[in-house]
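Participant: Okay, structure incoming, though there's no sequence with it:
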């Protein structure tokens, strides 16, 4: 058998950026807003309580600290809000793609044959909004796990079932290949025995 190592042109490689990405549900914005509201309430309440009982701890600097906290919370809320529009996903025949990140865009591509298991998650607010998050875990691939939040309930169930079917198909295919290899091995052993017996007869 001749060994070949042909050149592959870069321009001929598939471009994942041409994939039509789907956005997560806009109802997920309510979850973002609610989460940051709770964080803001906890931070401000905690700051006021500490300042009330330990006024000498911050002294005249308390207003600057409070101003910094306000700026920090507003900045993170803005980043979370605009980051929402960067969370997109796509399902192809062989893999799942998830894209996120406002300042730095991160794209994770997970082939179906690397998926170990998948799960659906929902908090109480997501349940009220009929939303779910789908978590995809890979087999022995560090940093390859992804979580796609803000999916409509029906969409998440369809994606979950699709991935489960793909995993089942991959397992069935692997078993078929193993069985085929075993059969080929048995045929080879039988052929060897026949050749050995023929040689014995000749002797």
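Facilitator: Now that the structure is in, tell me what you want to look at. Keep in mind it's a predicted model, so treat the numbers as computed, not measured.
Participant: rest of the way, CA atoms for contacts and neighbours
Facilitator: Fine.
Participant: who's in contact with residue 51?
Facilitator: 57, 58, 62 (Cα atoms under 8 Å, 6 or more residues apart in numbering).
Participant: Which residue lies nearest the spatial centre of the chain?
Facilitator: What sits nearest the mean C-alpha location of the chain, by Cα atoms, centre = their mean, is residue 146, with 1.7 Å.
Participant: Identify the residues contacting that one.
Facilitator: Residue 146 touches 98, 108, 135, 136, 137, counting by Cα under 8 Å, 6+ apart.
Participant: Just among those, which is most surrounded?
Facilitator: Among the contacts of residue 146, residue 136 has the most neighbours (other Cα atoms under 10 Å), with 22 neighbours.
Participant: Comparison target, given below:
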């Protein structure tokens, strides 16, 4: 006979009780550099178009767009800096947890039994700072399900090796 007993929510383990490890503080340099590159490219393009195109109406629109982009850049910069302290992770016996965000805070818990593939990537700046990004893939998704940037290179390698060994043991 089918039964479906109710679970007492008070007895469930709380994610907030887990000791999360913050990503490396130097990773903020990479995050902010990427933000600056994007906004400088867009604003630079608008400046170039503004001076190449001799149209007062376009000049007015471009100036408004540039000012708007500068305001968006400043807001995004502040949100990234303030939210950076929330980028934390924890490796547990059966899963990995990652939290991030300020205005849009999220917690991702990925059980190891769903992991299909693990990768480590390192950009040019990340290599200079000895950092890496760990990407964990599960079945049925078209991208990584969990991406943790700002890990020390040796920590990312250790987690990668641990998960790969776990995957090999399942086969």
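Facilitator: Right, received. Where do you want to start? Here the structure is a predicted model, which is why all the values come from computation and not from measurement.
Participant: Tell me the helices and strands packed up against the lengthiest helix in structure 2.
Facilitator: If you go by DSSP state H, structure 2 has its longest helix at helix 56-83. When contacts are defined as 3 or more Cα pairs under 8 Å, 6 or more residues apart in numbering; DSSP states H and E, helix 56-83 of structure 2 sits against helix 27-52.
Participant: Using the three-state scheme, assign the nearest residue in space to residue 122 of structure 2 that is not next to it in sequence.
Facilitator: Leaving out its chain neighbours, the residue that sits closest to residue 122 of structure 2 by Cα to Cα, 6 or more residues apart in numbering is residue 132, at 4.9 Å. Three-state call for residue 132 of structure 2 (DSSP: H, G, I helix; E, B strand; the rest coil): strand.
Participant: before we move on, back to that, please point out which parts of the longest helix of structure 2 sit buried.
Facilitator: 59, 62, 66, 69, 73, 77, 80, 83 (16 or more other Cα atoms under 10 Å).
Participant: So residue 152 of structure 1 sits against residue 134, correct?
Facilitator: No - judged on Cα atoms under 8 Å, residue 152 of structure 1 makes no contact with residue 134 at a distance of 10.5 Å.
Participant: Can you match the contacts of residue 51 of structure 1 up with structure 2 and say which hold?
Facilitator: Among those, the ones still in contact in structure 2 (both residues aligned by TM-score structural alignment, their matches' Cα atoms under 8 Å) are 58, 62.
Participant: Dump the contacts of residue 51 of structure 1 into JSON lines; add distance to residue 41 of structure 1 as well.
Facilitator: Below are the contacts of residue 51 of structure 1 laid out as JSON lines (distance: Cα to Cα, whole Å):
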{"residue": "57", "distance to residue 41 of structure 1": "21"}
{"residue": "58", "distance to residue 41 of structure 1": "20"}
{"residue": "62", "distance to residue 41 of structure 1": "17"}
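Participant: and which of the contacts of residue 51 of structure 1 is nearest residue 24 of structure 1?
Facilitator: In terms of Cα to Cα, no member of those lies closer to residue 24 of structure 1 than residue 62, at 39.9 Å.
Participant: Now do the contacts for the closest one.
Facilitator: residue 51.
Participant: how close does the aligned residue in structure 1 for residue 35 of structure 2 get to residue 138 of structure 1?
Facilitator: Aligned by TM-score structural alignment, residue 35 of structure 2 pairs with residue 36 of structure 1. Applying Cα to Cα, to the nearest Å, the value for residue 36 of structure 1 to residue 138 of structure 1 is 30 Å.
Participant: the more surrounded of the two?
Facilitator: residue 138 (19 against 16).
Participant: what's the burial count for residue 169 of structure 1?
Facilitator: Residues near residue 169 of structure 1, counting by other Cα under 10 Å: 14.
Participant: Quickly find the element holding it.
Facilitator: helix 153-202 (DSSP states H and E).
Participant: If you count contacts, what does that helix end up packed against?
Facilitator: So helix 153-202 of structure 1, by 3+ Cα pairs under 8 Å, 6+ apart, packs with strand 115-121, strand 131-138.
Participant: I'd like those strands as CSV, with distance to residue 188 of structure 1 appended.
Facilitator: Below are these laid out as CSV (distance: least, Cα to Cα, whole Å):
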stretch, distance to residue 188 of structure 1
strand 115-121, 34
strand 131-138, 36
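Participant: Can you tell me which of these is most buried?
Facilitator: Most buried of these by mean neighbour count (mean count of other Cα atoms under 10 Å) is strand 131-138; its value is a mean of 21.
Participant: mean deviation of it from structure 2?
Facilitator: Its aligned residues in structure 2 lie a mean 0.3 Å from strand 131-138 of structure 1 after superposition (mean Cα distance after the TM-score superposition for structure 1).
Participant: Quick one: list the elements packing against that strand.
Facilitator: strand 115-121, strand 146-152, helix 153-202.
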